[in-house]
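A.B. asks: Test case, fold it:
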Amino acid sequence: MKKLLVIGYVWPEPDSSAAGRRMLQLLDLFLEQDYEITFATTAAETEVMTDLSALGIATEKIRLNHPSFDDFLAEMDPEIILFDRFMMEEQFGWRVAEVCPDAIRILDTEDLHFLRNARQEAAKRNLELNSKMLQSDLAKREIASIYRCDLSLIISEAEMDLLQMEFGISEKLLFYLPFLETELSEEEKKKLPDFEARRNFISIGNFRHQPNWDAVLNLKQNIWPLIRKELPQAEIHIYGAYPAQKVTQLHNEREGFIVKGWAASASEVIQSARVLLAPLRFGAGLKGKFIDAMKNGTPAVSTSVGIEGMTGDLSWMGKIANEPEAFAQASVKLYTNRELWEKGQRNGFELLEKRFSKKSFSEAFLHRLIELKAKLVEHRQNNFTGAMLTHHQTASTKFMSRYIELKNKLEELNKKRPI
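C.D. replies: You can find the predicted model right below:
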């Protein structure tokens, strides 16, 4: 049986984050191709993680800077190794290259971390994003990881363009793979609540993700007071996993700013709302909240950064505005105008069907894997930069890791010695 090893940054939580949803979609795709899958991670388990064993996926707890990973890797002997974010490739990539040199190495970036961080810094300093901000130390690390892998999955077309145009990365090392969704049937669409059956606004997103927290704070301080002035009876319900005290302290029933926290069913709460608000000032990748909104027929107001990579040549599922006053006006208009609202809903259905089709994108990805497997030696010969970076990574990271291994062994021996 074909074997896939996923080295995960965290355990998948599809109900908490877009990253968790993305990982589960990839796992499902490989399961459908009859791969024997093992998900390995150094992360601690959580209460809301997916039960991978119920899906037929084996799990393994692995250790950093420990030779036990080499033994595990040699015994499993996977055909494909998928790194969940570049940090996992940094930590385990050199071991994979040594123990399983013939295995295909795939990086799932989730989003470009260096892009998100550069935008956050620009927003904090009230500056326009520029090349100097993009060419950070984090960018060097992440792009080096892309070069060292045989293929990197990029979730946004905008990020595909950035990597090729700004950094000159060959398209042969990249593959555009957005969220993989199934089309809604006409019957499913008809079952959704209509305009009149819905009430209030909604914001949703994992609060450990800095762009989401910043967006909620932006709503509270700058946007919601303007909306509330026009719609004094309306409320906004704030949902998201892992709400810290700074989030719950924003709750104010008198102002109609209701912090709900964790949503047992994202679909249920999004479906009951009339409009989703996401005033994102920075970020990267694609936003899972918008996919949920499309599937539940809920139009949305967001920013240019928020909708990046979502629409292509199609129309957005609502309104786009970047400044607080314009955002508030767009939100009120979408909330009160049934014709505009229904148009936004139809646009969302079209985006789901034409931009995120599981069938078309998964077929193209599987075809790319077949090509890669057949020409892996030639592919790597054409990626000299990747070979060079792998060589230097092995020379540096390897010996640092070996030093830490030895240091840990000595500490364990000292603990066992009698006083």
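
A.B. asks: rest of the way, CA atoms for contacts and neighbours
C.D. replies: Noted.

A.B. asks: Which strands or helices does the top helix by length along the chain pack on?
C.D. replies: Once the chain is assigned using DSSP state H, the helix that runs over the most residues is helix 384-416. In terms of contacts (3 or more C-alpha pairs under 8 Å, 6 or more residues apart in numbering; DSSP states H and E), helix 384-416 is packed against helix 86-99, helix 137-148.

A.B. asks: Would you do the same for the sequence below? I want to compare the two.
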Amino acid sequence: MNKELLIIGIVWPEPKSSAAGTRMMHLIYLFLSKNYNITFATACAKSDNAFNLKSIGVVTKEIELNNSSFDVFVKKLNPDIVIFDRFMTEEQFGWRVAEQCPNALRLLDTEDLHCLRKGRQQALKDQSVFNTHYLFNAVAKREIASIYRCDLTLIISEVEVDILKHQFKVDEHLLCYLPFLLESISPKQQSVLPGFRAREHFVTVGNFLHEPNLDGIKYLKEYIWPTIRKQLPKAEMHIYGSYESHKVTQLEDKKSGFYIKGFVEDIATVMQQYKVCLVPLRFGAGLKGKIIDAMYNGTPCITTSIGAEGMYGTLEPNGFIEDEPLDFAKMAVELYSNKIFWNAKQKHGVNVINLRFDKQLFTADFMHRVEATKNGLEVHRKSNFTGAMLMHHTLQSTKFMSKWIEEKNA
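C.D. replies: Okay, here's the model as predicted:
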């Protein structure tokens, strides 16, 4: 008999819009390949960009916040495993799962460390150096509590595993490093990637609702692109992304070759047309889907240390890493103009995909970890007293607040 997996999503997965949507689909396909019956539930309204989960055999369910109807639903489903998509869903539904299905394995998928991203954003606003003062913020208190309440937390970046272990002192038996799970790039696929002379212009891509992306585009336009354009007057900057708003479209400046292109259905076809991908992120966390897309499609990158974090390990990057705008622009021009550099960086990108993100490197160990934790759940939980304590207090506070809201809304 197939096992039951319940995923509680903060939104419907949109793999064409965000790296988070791509990550969620990786997890769904992995568990489908292991013959799990999957139900995806969310309280969020479905957008036009949402993936059709029913088309791959995933059952979908609309749920409500602060409503005991979820208790009836989850008890009847009786899942073996529950995945919470980011800590906010665990806060809302974790205690209900614990009450109704105490034997279900509770997994948290952080996507990225929100406290890290928020802390870096605040440090940037303050024009200050990021340190533990910014890391140990209000979001951290909520996010780390959620990690402790769950049986296992999936971390997409090795850097974030280290931060949790060494800064927050989270025991590593609660953490599982699981990056993007990609197909490797074969020599044949590499051989048909468009070459240096077949490409032109610069590109970047990202969900415009994601604050690091919007900040990066503004930073690019104001501090980096003018220098590039001065040296490469025929080059253009093309920016793709979902959920463009007026404050995004008004950044377009055709006279300087700065174009807002909006949503694209097939990022692979688009990315292969461009010579260089620019990723000038000044804050953020997790792994950068736009750099993965660039490497997969043979497009070398210029990025910042924030953009590069967790991506390359000890391998050579698929471009250059620069934090100062003039240096960023200088290396962008160099990479755009130098065929020898460009060819080498394209090959580095293929190596990074194949040696760091090939799903075959991770899936067997991950599923073994999940099954072992599930089979030894009682012992596992006894070794996590902090989690038990936090769940106890959650039941005393969040539970009754939720019930009060439900009564108020009745």
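
A.B. asks: Give me the TM-score for these two chains.
C.D. replies: Taking TM-score structural alignment, normalised by the length of the second structure as the basis, the two superposed chains have a TM-score of 0.99; 409 aligned residues with a C-alpha RMSD of 0.6 Å.

A.B. asks: picking that back up, can I get the helices and strands packed on helix 384-416 of the first structure in a markdown table including distance to residue 254 of the first structure?
C.D. replies: Below are these laid out as a markdown table (distance: least, C-alpha to C-alpha, whole Å):
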| stretch | distance to residue 254 of the first structure |
| --- | --- |
| helix 86-99 | 44 |
| helix 137-148 | 43 |
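
A.B. asks: Now tabulate the ones you listed in a markdown table and tack on mean neighbour count and distance to residue 19 of the first structure.
C.D. replies: Below are these laid out as a markdown table (neighbours: other C-alpha atoms under 10 Å; distance: least, C-alpha to C-alpha, whole Å):
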| stretch | mean neighbour count | distance to residue 19 of the first structure |
| --- | --- | --- |
| helix 86-99 | 20 | 13 |
| helix 137-148 | 19 | 17 |
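
A.B. asks: separation between whichever residue in the first structure pairs up with residue 145 of the second structure and residue 284 of the first structure?
C.D. replies: Aligned against the first structure by TM-score structural alignment, residue 145 of the second structure finds its counterpart in residue 144. Per C-alpha to C-alpha, to the nearest Å, residue 144 of the first structure is found 19 Å from residue 284 of the first structure.

A.B. asks: next one: residue 374 of the first structure
C.D. replies: 33 Å.

A.B. asks: who's more crowded, the two?
C.D. replies: residue 284 (25 against 11; other C-alpha atoms under 10 Å).

A.B. asks: which residue in the second structure lines up with the more buried one?
C.D. replies: Checking TM-score structural alignment: residue 284 of the first structure goes with residue 285.

A.B. asks: count of residues packed around residue 209 of the first structure?
C.D. replies: Residue 209 of the first structure: 13 neighbours (other C-alpha under 10 Å).

A.B. asks: Check the gap between it and residue 133 of the first structure for me.
C.D. replies: 20 Å.

A.B. asks: what about the stretch of helix or strand residue 269 of the second structure belongs to, how far off from the first structure?
C.D. replies: Assigned by DSSP states H and E, residue 269 of the second structure falls within helix 267-271. Its matched residues in the first structure lie on average 1.0 Å from helix 267-271 of the second structure after superposition (mean C-alpha distance after the TM-score superposition for the first structure).

A.B. asks: can you pull the buried residues of that helix?
C.D. replies: 267, 271 (16 or more other C-alpha atoms under 10 Å).

A.B. asks: what sits up against that helix?
C.D. replies: The contact list for helix 267-271 of the second structure (C-alpha atoms under 8 Å, 6 or more residues apart in numbering) reads 16, 203, 264, 293-294, 297, 299.
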